[in-house]
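Student: sequence first, then the predicted structure:
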Amino acid sequence: MSLRTAHTQKELTLLLASIPIGLLALIGFIFWGFPPVYSFFWDTACGTIDTWLVCSGFLQRGFTSGILIGITAPIVGAYLVNRQMALIGEALAHTAFGGVAIGLFVGAAIPSLNYPLGFALIAAAVGALGMQYIAVTTDGYADIPIAIMLTGGFAVGIAVISYGVVFSATVESYLFGDILFVPFENVQLMVGLTLIVAATVALTHKQLLFITFDREAARLARINVWFYDTLLIVLTALVVVAAMQILGAILVAGMLVIPVAAAMQLTNSFNRGMLLSVLLGQVAIIGGILLSYYWNIATGAMIILVAIATYLIAVAVSR
């Protein structure tokens, strides 16, 4: 065994060993640390800028959720876009939608299990692992598992909805997004998912970058390419679930791709492009929410339209 192989395996072992401790710390922060921080920030903001846009509770939850998605989606999207895997977010969003439908159906029968985003998270994670398994064990093209999950997940959702006319209005909020009516429990879930994504990317950025641009060299360096491929797809699933109630299953892939595509027009550096894509993501989220309020347009759609506008501006500037 080479020194490089031993070093890689040691890093992987340390990463896996730190997961239980990290999860305990994460749970403690979400339930006991985040609520006072959230209240302090928005109380201070409301006292400083005494306007309804800042002091309204549902807008505070909407802004918080949107800002978190504006951070995590471009970070994960930077790896996907550079690997020409932009459509994987769409496939996982449709799979997660099937999970939401199952969760709403189960919750209608058993109120104590009424956690549709939890079911969406399970469905997206299973779908992500399923795509990876199909891609590795079959000789088909890489877009075949994406097409299967994209259509199959949506088919499951429609099939379940056909038995649940009672919760059809609730389904629409996950299908088209409803950022202004995000409950605080979902904000906490998004905080947890954001911290998981940020910590994982920070710890594995070198390996993810390596397999993004030179997979064969990564294999020669004894990096576990399958493991990091799977990790990236699971991170994508987490982001998709976090963004679903904000942008909806139909639009969620936009935040994974458009800010990154705009940043790529302005810089050739991967790291600078990732930071710039997060900045452009914030512009899309905040601008979309504000314009949605003033023009009375659906928030998720307005966020994506602002993101597209930033992309077009970036293309014009780069030329």
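Tutor: On my side now, so go ahead. As the structure is a computational prediction, the values presented were derived from the model and not from experiment. Numbers count the residues shown, from 1 in each chain.
Student: switch to C-alpha atoms for all contacts and neighbour counts from now on
Tutor: Noted.
Student: what about residue 249, which helix or strand?
Tutor: Here residue 249 sits within helix 225-264, counting by DSSP states H and E.
Student: in the stretch 51-200 of the chain, which spans are helices?
Tutor: 52-55, 57-82, 88-109, 116-137, 143-161, 168-176, 184-213 (DSSP state H, counting those that start in this stretch).
Student: buried set for the second one?
Tutor: Neighbour counts over helix 57-82 (16 or more other Cα atoms under 10 Å) mark 58-82 as buried.
Student: now do the third one
Tutor: Residues of helix 88-109 classed as buried by neighbour count (16+ other Cα under 10 Å): 88-106.
Student: so what angle separates the directions of that helix and helix 143-161?
Tutor: Relative orientation of helix 88-109 versus helix 143-161 (axes from the mean of the first three to the mean of the last three Cα atoms, to 10 degrees): 20 degrees.
Student: taking helix 168-176 as reference, get the angle to helix 88-109.
Tutor: Using the same axes, to 10 degrees: helix 88-109 against helix 168-176 is 160 degrees.
Student: presented hereafter is structure B, for comparison with structure A:
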Amino acid sequence: MNPVLQASPLDPLLAPLYVLLDLWSAFMFLLWDLTGLALLQYQFLHRAILVGLCIGVMAPLIGTFLVHRQLALIGDALAHTAFAGVAVGLFLNAVIDLGVSPYLTAVVVAMLAALLIEVISETTDAYNDVSMAIVLSTGFALGTTLISINAGGLAVGINQYLFGNLSTVSPENAAILLVLFAVIVATVALTRNQLLYVTFDETAAEVSGIPVTWYNRVMVMLTALVVVGAMQIMGVILVAAMLVVPVAGAAQISGSFNGSLLVSIVLAELAVLLGIGVAYYAGATAGGVIVLVAVAIYVLAVVAGKVRTALGDDEAPTLGAIDAGDEPTSD
């Protein structure tokens, strides 16, 4: 198992995943021998690449549903509350030496915030953007307040959470990300039809007996997990981009929901891998580079859609026109 700087209470539970990380590093070292790519010689980058690959699947997987629900901005709201969760973790570690990863407290706080967004919308008849604005403001206010209370200990290390940092993806944080990845993929696989039905026709889904409120809460909680996972290398400020930009690009070149989902994952993985590579060789912040690459890919997708239309092919699809594909059931 990779040595860690400080023992964590989660180490016994995460031990099997540490072994998996060691195997991944062995594979990366093998690729280094075969390709000579300099960035593959560092173990911290092995973890960053693995985290990035997982984000390239998780973010479009959830983002495709969010964009079609017109909830693209929920990522920003939950990112700011995840920032509050990080601040809570750092504060508790500094005050009572809790010894828990700030990403773990971020998971808890972000999921509670996700539920709060839904509860505010359901109980006050407020629009989703209102509830998101309230939660976003509250989360960021809580985070900045905790940082100001213990500024000497927290302000120094908070930049890595705001902007992301490849070098700070520890074995523990990478293992937590793998757990989040498994939970998200498994949940979507099991509830895909119901989520699809609720996304495209909420009224019909409710009439057919699907518990719409419950599935809405599942979706926002999955979004919270994606946000916290992606925050490691994307940072709070840029994390929401990976939920939206690859999905928007995929919509330009795919006319079905399933096709859009698959293409968005491919585009996201391409943005992550190219972004990490460029960031390493340019000495830039990975999160910003990844988003710029994703936006560049989106622009190329838009151009490809326009060219296809100009050549007389079928009209380029739009987000609102994507076919849901298989008809979901309430079973």
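Tutor: Good, I have the coordinates. These figures come from a predicted structure and were not determined experimentally.
Student: any idea what the TM-score comes out to?
Tutor: The TM-score (TM-score structural alignment, normalised by the length of the first structure) is 0.88; 293 aligned residues with a Cα RMSD of 1.5 Å.
Student: okay, and the helix holding residue 249 of the first structure goes to which residues in the second structure?
Tutor: Aligning helix 225-264 of the first structure against the second structure (TM-score structural alignment) gives residues 212-251.
Student: could you do stretch 52-70 of the first structure as well?
Tutor: Going by TM-score structural alignment: stretch 52-70 of the first structure matches residues 38-56.
Student: please say which position in the first structure residue 305 of the second structure maps to.
Tutor: Using TM-score structural alignment, residue 305 of the second structure pairs with residue 318 in the first structure.
Student: same check on residue 112 of the second structure?
Tutor: Under TM-score structural alignment, residue 112 of the second structure pairs with residue 126 in the first structure.
Student: kindly report the same for residue 194 of the second structure.
Tutor: Matched by TM-score structural alignment, residue 194 of the second structure corresponds to residue 207 in the first structure.
Student: check residue 87 of the second structure too.
Tutor: Per TM-score structural alignment, the equivalent position to residue 87 of the second structure in the first structure is residue 101.
Student: so what's that match up against?
Tutor: Contact analysis of residue 101 of the first structure by Cα atoms under 8 Å, 6 or more residues apart in numbering lists 116, 157, 158, 160, 161, 171.
Student: check those residues and tell me the two furthest apart.
Tutor: Every pair in the contacts of residue 101 of the first structure was compared (Cα to Cα); the two farthest apart turn out to be 116 and 158, at 15.0 Å.
Student: which of these two has more neighbours?
Tutor: In this view residue 116 of the first structure and residue 158 are compared by other Cα atoms under 10 Å, and residue 116 has more residues nearby, 23 against 15.
Student: so what's that one up against?
Tutor: Residue 116 of the first structure is in contact with 99, 100, 101, 102, 103, 104, 107, counting by Cα under 8 Å, 6+ apart.
Student: tell me which of the residues you listed persist in the second structure.
Tutor: With the contact criterion set to both residues aligned by TM-score structural alignment, their matches' Cα atoms under 8 Å, the contacts of residue 116 of the first structure that also touch in the second structure are 99, 100, 101, 102, 103, 104.
Student: ok, so of these, who is nearest residue 135 of the first structure?
Tutor: residue 99 (22.0 Å).
Student: how close does the residue nearest to the closest one when sequence neighbours are not counted sit to residue 98 of the first structure?
Tutor: Leaving aside its sequence neighbours, residue 99 of the first structure sits nearest to residue 120 (Cα to Cα, 6 or more residues apart in numbering; 4.1 Å). In this view, residue 120 of the first structure and residue 98 of the first structure are 7 Å apart by Cα to Cα, to the nearest Å.
Student: just give me the match in the second structure for residue 309 of the first structure.
Tutor: The alignment partner of residue 309 of the first structure in the second structure, by TM-score structural alignment, is residue 296.
Student: how far out from the middle of the chain is the helix or strand hosting that match?
Tutor: In this assignment (DSSP H and E), residue 296 of the second structure forms part of helix 286-310. Relative to its chain's centre, helix 286-310 of the second structure lies at 19 Å (Cα atoms, centre = their mean, to the nearest Å).
Student: for it, list every residue counted as buried.
Tutor: Of the residues in helix 286-310 of the second structure, those buried (16+ other Cα under 10 Å) are 286-291, 293-295, 297-299, 301-302, 305-306.
Student: show me what that helix is packed up against.
Tutor: Packing partners of helix 286-310 of the second structure (3 or more Cα pairs under 8 Å, 6 or more residues apart in numbering; DSSP states H and E): helix 212-238, helix 241-251, helix 257-282.
Student: separation between residue 3 of the first structure and residue 221 of the first structure?
Tutor: Taking Cα to Cα as the measure, residue 3 of the first structure falls 10 Å from residue 221 of the first structure.
Student: and if you look at residue 261 of the first structure?
Tutor: Distance, residue 261 of the first structure to residue 221 of the first structure, using Cα to Cα: 30 Å.
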